[in-house]
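Undergrad: here is a sequence together with a model predicted from it:
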Amino acid sequence: MRVLHIVNDAETGGAQTLIEQLMLARPEGDDAHLLILMGQGALSPRLEAAATSTAYVGMTRRDVVPLRAMRALRRLVAEHGIQVVHSHLQQSDLVNEVTPHGARRVATLHNSLHLAQKPVTRVTWWLAAQASARLDAVVACSNSALGFAAESHYRFGTEHIRVVHNGTRISPVPAPEPSGPPVFVHLGRCVEQKDHPTLFRAFARVLAEHPDARLFCAGHLVDPGNEALTIELETLGIGQAVTLLGSVSDVHALIRTAHAVVFASNHEALPMAGLEALSEGVPVITTDTGDAKLLAVDPQAVVPVRDPEALGRAMNRFVDLPAAERGEWRRRSWELGRTEFDSRGTARRYRELYEELTDGS
């Protein structure tokens, strides 16, 4: 099987991580090529290592008419004899939909709500929805992502969209709980739906009870140069306890330093970073949005959105658990990842879809 994946950029994100996992778990003899619409990013080394070949277009987020991407896609399909073009995220979907490349077209929906804020992005998303009837198959990463298709008026019939949960490689055993003060990790780009303000206000409540606690935040534009985030931290007086790391390439190494991974999102589908946390046995504390609650092993780890008091209370409750009980949370988190979100199962279901579309050729 010769598959070409298309994604917007090579920064840390759920779509990029899914692509990496699918490429790593592909059967021996299969080819998995990669087309990235923009330039190199934090995940480029990992993606390039997993792919049979990688090409960059050099587009920007302001580009609506993707002529350069269309030319690159046609060239790669012809050059490598691609059978399936699998796109991820709306800009990539649009390229897949409108390019006459001759291969089967698959798209995966990673969103749970239409949150396009910039005019160019809104146009791109609308066009992708209107042209979705040209796709041969659409996959939603969760039930909430399936709902997104209906809300966005996808021309591809929602009754034909199948749900396949994302997956990740599961560590052989849960990572041991770190020693020392409580450490929380947050993984997410600097976009409104990740709700860093709620996260910071919740963590301020943690510091009030546990002054030695620390929060590490990673993601595209989540770095010390982000003035909005640094002002928020200074206003709350918690800057000394929060580290903004920006994009990181080794997410698993960062996760293993955490006592828990926390999500403050006000809109989410099924965060890939949460699956990566489970794969290491690191518990997830999350807001109740989309299907994020599937990642929590205890109901008290799920709180309402935009409620910093409730989120801070859940984080404090976790820190105050006896060590043995936190250890049980880690075991159950790892077991949840192993049984529900193993990348081998995800890759197998996608491979079956590719075979179905190409008659097994």
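TA: Structure received. Only a predicted model underlies this, so the values are computations on that prediction, with no experimental measurement involved.
Undergrad: can we go C-alpha only for contacts and neighbour counts from here?
TA: OK.
Undergrad: quick one: contacts of stretch 221-239?
TA: Stretch 221-239 has contacts (Cα atoms under 8 Å, 6 or more residues apart in numbering) with 189-190, 196-197, 200-201, 204, 242, 244-247.
Undergrad: as TSV, those residues with secondary structure, distance to residue 9 and neighbour count would be great.
TA: Shown next, in TSV, are the contacts of stretch 221-239 (DSSP: H, G, I helix; E, B strand; the rest coil; distance: Cα to Cα, whole Å; neighbours: other Cα atoms under 10 Å):
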residue	secondary structure	distance to residue 9	neighbour count
189	coil	13	21
190	coil	15	19
196	helix	22	23
197	helix	25	18
200	helix	27	22
201	helix	30	19
204	helix	33	24
242	strand	27	19
244	strand	21	20
245	strand	19	16
246	strand	15	23
247	coil	12	23
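Undergrad: the structure to be compared is supplied as follows:
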Amino acid sequence: MRVIQIIDSLDAGGAERMAVQIANELYAAGHQSHLCATRKEGLLKKSIHESVGYIFLEKKGRIGIKAMTKLKTYIVKNKIEIIHAHSTSFFTATVIKWWLPSIKLVWHDHYGNAEEVENRKAGTLKKCSRFFNGIISVNELLKDWSIRNLKPSKVVYLRNFVSNTLKQQLLKPLPGSTGKRIVHLANLRPQKDHITLIRAFKEVYKNSPDWNLLLVGLDFQDDYSREIKFKIKDLKLDDHIHLLGSREDTPAILEACDIGVLSSKSEGLPVALLEYGMAGLPVVATDVGACKEVVSDYGAVVPAQNPATLTQAIQEFIENPEESKSMAHSFQQHVMTTFGAAFYIEKLETFYSSL
């Protein structure tokens, strides 16, 4: 098959990681695989396999005729059969579908506010969905929403997966002491609820003052970012909570940490949890989206927006290191078996073929 993944940016977010991983794994499975970034490149560009075809559109404005023409030319030249559009790139893909009606169009829904999906504004999406040949949803809530609200003939739920990543070296030393680091991998967006985690860590710090919290993710320098920084300063945690930003050496950072936390108040199926698993971390996650399904019985799942229960779960891992290691190993095996690339690509190939 000849397939192109379309994503609006290559910043290190969950949807972006999935687009790159799918492109790489399709190539590994013997397909002619391509990837298109429409508006912005980013750290993940370096993760694209050298044999995956790549095009950057530099799209400006809502439609961007010049960029659309560039993409159409690329698709025709490479005889692409399937467009796999991720998240907000559905509009770009729909315009190409208008111009090339015979091409198959799949939209991949990574919507992060699945808990509030009924409030989702879907006017343009609903109109475009008439041109979709299929939809992939990352959890059951999103699948049900698409069936009720959109127009495609096929909707499937495919759980996110994680690829085996090569061992990396840290680009620079990490703050905190070896054996005493908690990591939170998420871009600085409100639905990731860093504030609840910071409040929880304040209590952890009282009991375990030698531990540090590393916040890894893109800083958008907006009001939410400023709120996070103010809360850290207000609680006098400047020396123990560290904002590392978006990093190219994320796998190495996870390997150097000891507990993985996800404190979101809304999620789809977070790739961060799968990456924690591959890194062999014990995990604490909130009960939103597909987090409970991913973690299963191999970690701690707590209510969202509840600092007390988050504190308790983290503290239990700190105080019971042997049990933590055992759970981390079991979780790693669970992720490798259940959320591995081979199983996912087989399901994806079947879905593509059904179109």
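TA: The structure has been received and is ready for your questions. Keep in mind that what you see is a predicted model, and the values were worked out from it rather than measured.
Undergrad: where does the TM-score land?
TA: The TM-score (TM-score structural alignment, normalised by the length of the second structure) is 0.87; 340 aligned residues with a Cα RMSD of 2.8 Å.
Undergrad: one step back: which one of the contacts of stretch 221-239 of the first structure is nearest residue 352 of the first structure?
TA: Distance to residue 352 of the first structure across those (Cα to Cα) is lowest for residue 189, with 31.8 Å.
Undergrad: quick check: the aligned residue for the closest one in the second structure?
TA: In the second structure, the residue equivalent to residue 189 of the first structure is residue 187, according to TM-score structural alignment.
Undergrad: residue contacts, the residue nearest to its match when sequence neighbours are not counted?
TA: In space, not counting the residues next to it along the chain, residue 187 of the second structure is nearest to residue 217; the distance is 3.9 Å by Cα to Cα, 6 or more residues apart in numbering. Residue 217 of the second structure makes contact with 12, 185-188, 244-247, according to Cα under 8 Å, 6+ apart.
Undergrad: run the residues you listed past the first structure and keep the common ones.
TA: Contacts conserved in the first structure for the contacts of residue 217 of the second structure, counting by both residues aligned by TM-score structural alignment, their matches' Cα atoms under 8 Å: 12, 185-188, 244-247.
Undergrad: count of neighbours near residue 28 of the first structure?
TA: Using other Cα atoms under 10 Å, residue 28 of the first structure is surrounded by 8 other residues.
Undergrad: that one belongs to a helix?
TA: No - assigned with DSSP: H, G, I helix; E, B strand; the rest coil, residue 28 of the first structure falls outside any helix and is coil.
Undergrad: ok, the contacts of residue 217 of the second structure vs residue 32 of the second structure, which is closest?
TA: residue 12 (24.1 Å).
Undergrad: related to what we said a few turns ago, need the contacts of residue 217 of the second structure in TSV with distance to residue 264 of the second structure, can you?
TA: TSV is the format used below for the contacts of residue 217 of the second structure (distance: Cα to Cα, whole Å):
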residue	distance to residue 264 of the second structure
12	17
185	11
186	9
187	11
188	11
244	19
245	18
246	18
247	20
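Undergrad: would you quantify the distance from the spatially closest residue to residue 59 of the first structure that is not a sequence neighbour to residue 112 of the first structure?
TA: The shortest distance from residue 59 of the first structure to any non-neighbouring residue, by Cα to Cα, 6+ apart, is to residue 38 (4.6 Å). Residue 38 of the first structure sits 24 Å away from residue 112 of the first structure, going by Cα to Cα, to the nearest Å.
Undergrad: neighbour count for these two, which is higher?
TA: residue 112 (24 against 19).
Undergrad: which residue ranges form the strands in the stretch 51-200 of the second structure?
TA: With strands called from DSSP state E, counting those that start in this stretch, the stretch 51-200 of the second structure shows them at 53-56, 82-86, 104-109, 134-137, 155-157, 181-185.
Undergrad: okay if I get these as TSV plus distance to residue 269 of the second structure and mean neighbour count?
TA: Shown next, in TSV, are the strands of the stretch 51-200 of the second structure (distance: least, Cα to Cα, whole Å; neighbours: other Cα atoms under 10 Å):
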stretch	distance to residue 269 of the second structure	mean neighbour count
strand 53-56	26	18
strand 82-86	14	25
strand 104-109	11	25
strand 134-137	9	24
strand 155-157	11	20
strand 181-185	14	24
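Undergrad: columns distance to residue 69 of the second structure on top of these, output as a markdown table?
TA: Converted to a markdown table, those look like this (distance: least, Cα to Cα, whole Å):
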| stretch | distance to residue 69 of the second structure |
| --- | --- |
| strand 53-56 | 12 |
| strand 82-86 | 15 |
| strand 104-109 | 17 |
| strand 134-137 | 24 |
| strand 155-157 | 29 |
| strand 181-185 | 37 |
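Undergrad: hang on, the earlier thing: the residue nearest to residue 187 of the second structure matches what in the first structure?
TA: The equivalent of residue 217 of the second structure in the first structure is residue 219 (alignment by TM-score structural alignment).
Undergrad: from residue 246 of the first structure, how far out is its match?
TA: From residue 219 of the first structure over to residue 246 of the first structure the distance is 5 Å, taken as Cα to Cα.
Undergrad: go on, residue 353 of the first structure?
TA: For residue 353 of the first structure, the distance to residue 246 of the first structure (Cα to Cα) stands at 36 Å.
Undergrad: for residue 41 of the first structure, same thing?
TA: Applying Cα to Cα, the value for residue 41 of the first structure to residue 246 of the first structure is 12 Å.
Undergrad: the residue nearest to residue 100 of the first structure when sequence neighbours are not counted - how many residues pack around it?
TA: Once flanking residues are discounted, residue 100 of the first structure sits nearest to residue 74: 7.4 Å by Cα to Cα, 6+ apart. Residue 74 of the first structure sits with 17 neighbouring residues when counted by other Cα under 10 Å.
Undergrad: ok, residue 317 of the first structure next?
TA: 13.
Undergrad: in terms of helix, strand or coil, where does it fall?
TA: Residue 317 of the first structure - assigned by three-state DSSP - is helix.
Undergrad: equivalent analysis for residue 261 of the second structure, please.
TA: Applying three-state DSSP to residue 261 of the second structure yields a three-state assignment of strand.
Undergrad: measure it to residue 160 of the second structure for me?
TA: Distance, residue 261 of the second structure to residue 160 of the second structure, by Cα to Cα: 18 Å.
Undergrad: one more: residue 86 of the second structure?
TA: Separation of residue 86 of the second structure from residue 160 of the second structure (Cα to Cα): 13 Å.
Undergrad: can you check residue 308 of the second structure too?
TA: 30 Å.
Undergrad: and the two? Which one has more around it.
TA: residue 160 (24 against 17).
Undergrad: residue contacts, that one?
TA: The contact partners of residue 160 of the second structure, by Cα under 8 Å, 6+ apart, come to 18, 138, 269-271, 339, 344.
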